[in-house]
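In: Structure for the following, please:
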Amino acid sequence: MKITVLAVGKIKERFYTDAVSEYAKRLSRYCRLEIVEVADEKTPDGAGEAMERKIKEKEGERLLSHIKDNMYVIALAIEGKARSSEELSGRLNTLGLQGISDIAFVIGGSLGLSEAVLKRADEALSFSRMTFPHQLMRVILLEQIYRSFKIQHGEPYHK
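Out: Predicted coordinates:
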């Protein structure tokens, strides 16, 4: 199985890059992982709704340019379906059993994802109704994907 994490913006803080690297190393036993970063747009202070929509559209176009037709796309969105770790593990397992071998998780920028990206997504996943920094969300996502594979393989993992 190939897992692609498509994310808006670069990670600047070392502690985040170290965590992403650690989970990428751990995941290499279970899947091929690719992390693709696209440039984020600067949001001016006091940007109105129209400006914010335009920013999300630009970032969305960049994300969509990396999504292949055969990818199963899971958008991370507050309004998505909340799943437990066990449910996410089961969902990934089911997708694999259905012959889906190329899954992309999409993380938006500070304003979220464009309508075009949400429409392209096969499903939306919510980790919480809270908002997290997109750099931290990458770490949380990778940890949960790793936990999913550990659950699928019946391997112990701390709770």
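In: drop to CA atoms for contacts and neighbour counts, all remaining ones
Out: Will do.
In: So in the chain, which strand runs the longest?
Out: The longest strand of the chain (DSSP state E) is strand 72-82.
In: Now show me the structure for the sequence below, then we'll compare the two:
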Amino acid sequence: MGTAAFQLCAGLNLSASSHLHVQGSTNSKFAPQSVRALPIRILSVGKKRSRGLQLMVDAYVEKIKYYCSVEDVLIRSNPRNARDQRAQVDDEDMAVMNLIRSDDWVVMLDEHGRDLRSEQMAELVADAGNTGASRISFCIGGPYGHGRKIRERANLSIKLSSMVLNHQIALLVLVEQLYRSWTILRGQKYHH
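Out: Sure thing, here's the model as predicted:
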């Protein structure tokens, strides 16, 4: 983890005692316009999504667009039809890395990552704007997880649950939490 990643983690104050005021509060620790709204890109590896899941993801993406630009990118699982698991992960790893710029702030979703509460996710979104990055890229791995290159490139690794989540469920949880983060940061009421 590089120096900038360490500074962000330190800024997140990931101890149990850190507090932000809950959504809907006008007493948010962030001034309503003080957060630099970096564009968000979500890179997820997987098969074609069900229509129902895609509709729910799209609904949250539209809500997030009120606060910042957001892009949902699906990368086909096993893009070269590899016959073994290791080769598949390597191929997916390369496909993800080809979409990441040098000035992206990369957040990898991983079952062994840091466990964040919603308020800390909001702090992550806010603090990423102070890293010098031009975009936040959230990466969701395929059925066998992330490859070595993305693990080395990631600025931060987080988990959305203590339970292992299917990548499609992880995507839905992520977009919901990103929307919730923005309502926290702006001190606005969360709308379902």
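In: circling back: matching residues in the second structure for the longest strand of the first structure?
Out: Under TM-score structural alignment, strand 72-82 of the first structure corresponds to residues 105-115 of the second structure.
In: on average, how far is the matching stretch from the matching bit in the first structure?
Out: Compared with the first structure after fitting, stretch 105-115 of the second structure deviates on average by 0.5 Å (mean CA distance after the TM-score superposition for the first structure).
In: can you pull the buried residues of that stretch?
Out: By 16 or more other CA atoms under 10 Å, the buried positions in stretch 105-115 of the second structure come out as W105, V106, V107, M108, L109, D110, E111, G113, R114, D115.
In: pretty sure the third one contacts N155?
Out: So the one you mean is V107 of the second structure. Yes: V107 of the second structure lies in contact with N155 (CA atoms under 8 Å); the separation is 6.0 Å.
In: coming back round to it: and which of the buried residues of stretch 105-115 of the second structure is nearest L8 of the second structure?
Out: W105 (10.5 Å; CA to CA).
In: Number of residues surrounding the spatially closest residue to that closest one that is not a sequence neighbour?
Out: In this structure, W105 of the second structure finds its nearest non-sequential neighbour in I136, 4.7 Å apart by CA to CA, 6 or more residues apart in numbering. Using other CA atoms under 10 Å, the number of residues around I136 of the second structure comes to 22.
In: what span of the second structure lines up against the longest helix belonging to the first structure?
Out: Using DSSP state H, we find that the single longest helix of the first structure is helix 134-152. With TM-score structural alignment applied, helix 134-152 of the first structure matches the range 167-185 in the second structure.
In: Check the mean deviation of the matching stretch from the first structure.
Out: Compared with the first structure, stretch 167-185 of the second structure is 0.6 Å away on average (mean CA distance after the TM-score superposition for the first structure).
In: Run the chain-centre distance for that stretch.
Out: Relative to the centre of its chain, stretch 167-185 of the second structure is centred 8 Å away, using CA atoms, centre = their mean, to the nearest Å.
In: Likewise for stretch 120-129 of the second structure?
Out: The chain centroid and the centroid of stretch 120-129 of the second structure are separated by 10 Å, computed with CA atoms, centre = their mean.
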